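Student: For reference, the sequence and a predicted model appear below.
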Amino acid sequence: MGVIGYSIGVIGASLAIALSAFGVAQAMARQPEIADRVFTVFIMSSAFAEALALIGFVVALVVR
C-alpha cells in the first residue's frame, strides 16, 4: 500500500515540475530578458514540488 501512495506523490510532483517548466519556457520565449528571474522561480518551484514528493514518501513509509 505504501508503494501506491508514493507513486501518487511522485506523479503529482512530476506534473507540477512539468507544468512549471512549460510556463518557464513560454515566459522565456515571450520575454528573453527576464530569463534569469524566471529560471530562479522555476528552480524554487521544482524544489518545493520535490519536497512534497519526499514528504509523500515519508508518509507512505510511516502509514505502512
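Tutor: Thanks, I have the structure now. Small disclaimer: the values here were computed from a predicted structure and weren't measured.
Student: C-alpha from now on. contacts and neighbour counts both.
Tutor: OK.
Student: all helices of the protein, in order?
Tutor: Secondary structure of the chain (DSSP state H): helices at 2-30, 35-63.
Student: In a markdown table, list those along with mean neighbour count.
Tutor: Shown next, in a markdown table, are those (neighbours: other C-alpha atoms under 10 Å):
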| stretch | mean neighbour count |
| --- | --- |
| helix 2-30 | 15 |
| helix 35-63 | 15 |
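Student: show me the contacts for the closest residue to residue 34 other than its chain neighbours.
Tutor: The shortest distance from residue 34 to any non-neighbouring residue, by C-alpha to C-alpha, 6 or more residues apart in numbering, is to residue 28 (7.0 Å). Shown in contact with residue 28 (C-alpha atoms under 8 Å, 6 or more residues apart in numbering): 34, 35, 38.
Student: Pasting the second one now:
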Amino acid sequence: MDLNTIAAAIAVFGAALGAGIGNGAVISKTIESMARQPEMSKELRTQMFIGVGLIEAVPIIAVVVGLLLIFL
C-alpha cells in the first residue's frame, strides 16, 4: 500500500465526513425554519435542495481527485 492510496482514502473520508455534517446542518436549519414559518416552506425547500446539491458536489470532486492520485 503506497502513500497515494492512503492520501486518496483520507481525501475521500474527509470530504464524506464534511458533507455529512454540512447536509445535517442545512437540513436541520431548514426544518427549524419551516416549523417557525410554514408559509415559507416552498421557498425554504428550494433553497435547501440547492444547498444540498452544492454540498454533495464536494465528495464527488474528492472521489475524482482520489482516483487521480491512485491511477496517475
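Tutor: Cool, got the structure. Here the structure is a predicted model, which means the values were calculated and not measured.
Student: The residue nearest to residue 34 of structure 1 maps to what in structure 2?
Tutor: Taking TM-score structural alignment, the alignment pairs residue 28 of structure 1 with residue 34 from structure 2.
Student: circling back: now the residue nearest to residue 34 of structure 1: how far from residue 35 of structure 1?
Tutor: 5 Å (C-alpha to C-alpha, to the nearest Å).
Student: ditto for residue 14 of structure 1
Tutor: According to C-alpha to C-alpha, residue 14 of structure 1 stands 22 Å off from residue 35 of structure 1.
Student: Quick one: residues contacting the residue most central in space within structure 2.
Tutor: The residue lying closest to the centre of structure 2 (C-alpha atoms, centre = their mean) is residue 19, at 2.8 Å. Shown in contact with residue 19 of structure 2 (C-alpha under 8 Å, 6+ apart): 55, 56, 58, 59.
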